[in-house]
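predicted model follows, preceded by the sequence.
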Amino acid sequence: MTFQSTILTHPGLGNSGPEHWQSLWEKQFNFTRVEQQDWETPVCADWITTMNDYVQQRGPENVILVGHSLACTAIAYWAQKYNVHIKGALLVAPSDTEADTYPPGTTGFKPVPLIKLPFKSIVVVSSNDYYVTAERAALFAKSWGSQLINIGDAGHINVTSGFGDWPQGLDLLKQLDN
């Protein structure tokens, strides 16, 4: 599988470890990770500034963002502030920063922006994600103008949930690359 676009991955809170599907994809396809200065107590304004720098350096029209968890919210905030038209975004397991179950320590990530994104996007959710209800995830996807794909009982779609190499996710990313 080859990709025509510039793929930028963006992990969520705590970063993605070496066995996470984002890390495996980066190694396999030479994707670039948006490296944030603070993965443990992030500030939204810092994250979106860094994300914008990465996107602008690579030419937005050919960029696809691949966000996991908190990064999905960051991408929505980035789109709200910068309104940059990129090729697309794959938004996996968006977490609900307004939920009681969301871990403390983040700044500026709530409320979750309920805006139409200015680019094509796919939101992938699970029916039993601890960090977001299926109903809230559907609201995010609808508000963002995203295609919603619920992959069933898949937890937070991370290593803990059994998602290392994730070929179905790559197939969804390929849809945005066309």
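Thanks, I have the structure now. Numbers count the residues shown, from 1 in each chain.

only C-alpha atoms from now on, for both contacts and neighbour counts.
Noted.

biggest helix in the protein by residues?
Looking across the chain with DSSP state H, the single longest helix is helix 44-58.

okay, buried residues for it please.
Cys44, Ala45, Asp46, Trp47, Ile48, Thr50, Met51, Asn52, Tyr54, Val55 (16 or more other CA atoms under 10 Å).

nearest residue to the second one other than its sequence neighbours?
Spelled out, that is Ala45. Nearest in space to Ala45, with sequence neighbours left out and distances taken as CA to CA, 6 or more residues apart in numbering, is Gly108 at 7.1 Å.

where exactly do the helices run in this protein?
Using DSSP H, helices in the chain cover 21-29, 44-58, 70-82, 134-144, 167-177.

alongside the first one, take a look at this:
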Amino acid sequence: MNPSSVLLLPGWQDSGPGHWQTEWERLHGDRRVQQHDWMRPLRGDWSARLEEVVADAPGEVVLAAHSLGCILAAWWAAHTRHAHKVRGALLVAPGDVERPDLAAQIRGWTPIARQALPFPAVLVGSRNDPYCSPERARALASDWGARFVDLGLSGHINADSRLGAWAEGRALLDALMNKD
């Protein structure tokens, strides 16, 4: 697969400087799925945009999602006609939008789609993620049929986690890209 086949799905407020997704875009040429409004995300709009990008992709894609991007990937997978084009998904630090504090900030994203994903997936969680408990991350991985990877005490696995280009995450993504 060529690098342009990797679709980056940032979460709420996008992924800024120092975020592993931004580093992957810069270093590997991965393609960020641009959303119309990063500050007031609408599930229908974000899902329609992902549908458009995957439909227009010349071949298979791999999704590399962070936070709300994970919730988007699961919702989209439950409704798309193009799941067959997804080789796999790396789902990193899903945001638990069913938690009352997050549901109040990010409206319209509940319920979380909980069906098994129609493609291989790896969910990476942290023991001290302020937006998703480790138990909840493991439950989402189980529901989605994803392999769970415990990244220890890594916070929200974002720029604040100081992972840089996050070689361990890239190795997980590469394994999904090379799965037969």
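Received, thanks. All values reported here derive from a predicted model rather than from experimental measurement.

picking that back up, packing partners of the longest helix of structure 1?
helix 70-82 (3 or more CA pairs under 8 Å, 6 or more residues apart in numbering; DSSP states H and E).

the helix it packs on - contacts with which helices or strands?
By 3+ CA pairs under 8 Å, 6+ apart, helix 70-82 of structure 1 packs against helix 44-58.

so the helix it packs on versus helix 70-82, what angle?
Computed by axes from the mean of the first three to the mean of the last three CA atoms, to 10 degrees, the angle separating helix 44-58 of structure 1 from helix 70-82 equals 80 degrees.

grab the most central residue of structure 2 for me.
Geometric centre of structure 2, nearest residue: Ala65, 1.7 Å, by CA atoms, centre = their mean.

to which residue of structure 1 is that residue aligned?
Using TM-score structural alignment, the partner of Ala65 of structure 2 in structure 1 is Gly67.

that match against Asn15, yeah?
No. Using CA atoms under 8 Å, Gly67 of structure 1 makes no contact with Asn15, being 11.0 Å away.

contacting residues for the closest residue to Ala57 of structure 2 other than its chain neighbours?
Setting aside the residues directly before and after it, Ala57 of structure 2 is nearest to Ser5 in space (CA to CA, 6+ apart), at 7.6 Å. Taking CA atoms under 8 Å, 6 or more residues apart in numbering, we find Ser5 of structure 2 in contact with Asp30, Arg31, Ala57, Gly59, Glu60, Val61, Val62.

cool, and Ser133 of structure 2?
Ser133 of structure 2 neighbours (CA under 8 Å, 6+ apart): Ser126, Arg127.

from Gly95 of structure 2, how far out is it?
In this view, Ser133 of structure 2 and Gly95 of structure 2 are 9 Å apart by CA to CA, to the nearest Å.

now which residue in structure 2 aligns to Trp78 of structure 1?
Match for Trp78 of structure 1 (TM-score structural alignment): Trp76.

burial check on the closest residue to Leu148 of structure 1 other than its chain neighbours, number of neighbours?
Closest residue to Leu148 of structure 1 in three dimensions, ignoring its sequence neighbours and counting by CA to CA, 6+ apart: Val123, at 5.0 Å. If you count neighbours by other CA atoms under 10 Å, Val123 of structure 1 ends up with 26.

do I have it right that Tyr130 of structure 1 meets Ile157?
No. The pair Tyr130 of structure 1 / Ile157 is not scored as a contact, 10.5 Å apart, by CA under 8 Å.

higher neighbour count, these two?
More neighbours surround Ile157 than the other of Tyr130 of structure 1 and Ile157, with 25 against 16 (other CA under 10 Å).

please name the residues that touch the residue nearest to the more buried one when sequence neighbours are not counted.
Closest residue to Ile157 of structure 1 apart from its sequence neighbours, by CA to CA, 6+ apart: Phe163 at 5.9 Å. When contacts are counted by CA under 8 Å, 6+ apart, Phe163 of structure 1 touches His20, Trp21, Ile157.

nearest to Ala137 of structure 1 among those?
Lowest distance from Ala137 of structure 1 to those (CA to CA) belongs to Ile157, with 13.4 Å.

which residues touch that closest one?
Contact analysis of Ile157 of structure 1 by CA under 8 Å, 6+ apart lists Val92, Ala93, Val125, Ser126, Asp129, Phe163.

what does the last one correspond to in structure 2?
Right, the one you point to is Phe163 of structure 1. Aligned partner of Phe163 of structure 1 by TM-score structural alignment: Leu163.

please apply the same query to the fifth one.
Residue mapping for Asp129 of structure 1 onto structure 2 gives Asp129, with TM-score structural alignment as the criterion.

neighbours around that match, how many?
That count, for Asp129 of structure 2 with other CA under 10 Å as the rule, works out to 19.

residues near the nearest residue to Leu8 of structure 2 once chain neighbours are set aside, how many?
Distances taken as CA to CA, 6+ apart place Arg32 nearest to Leu8 of structure 2, at 4.5 Å, with adjacent residues excluded. Neighbour count for Arg32 of structure 2, taken as other CA under 10 Å: 21.
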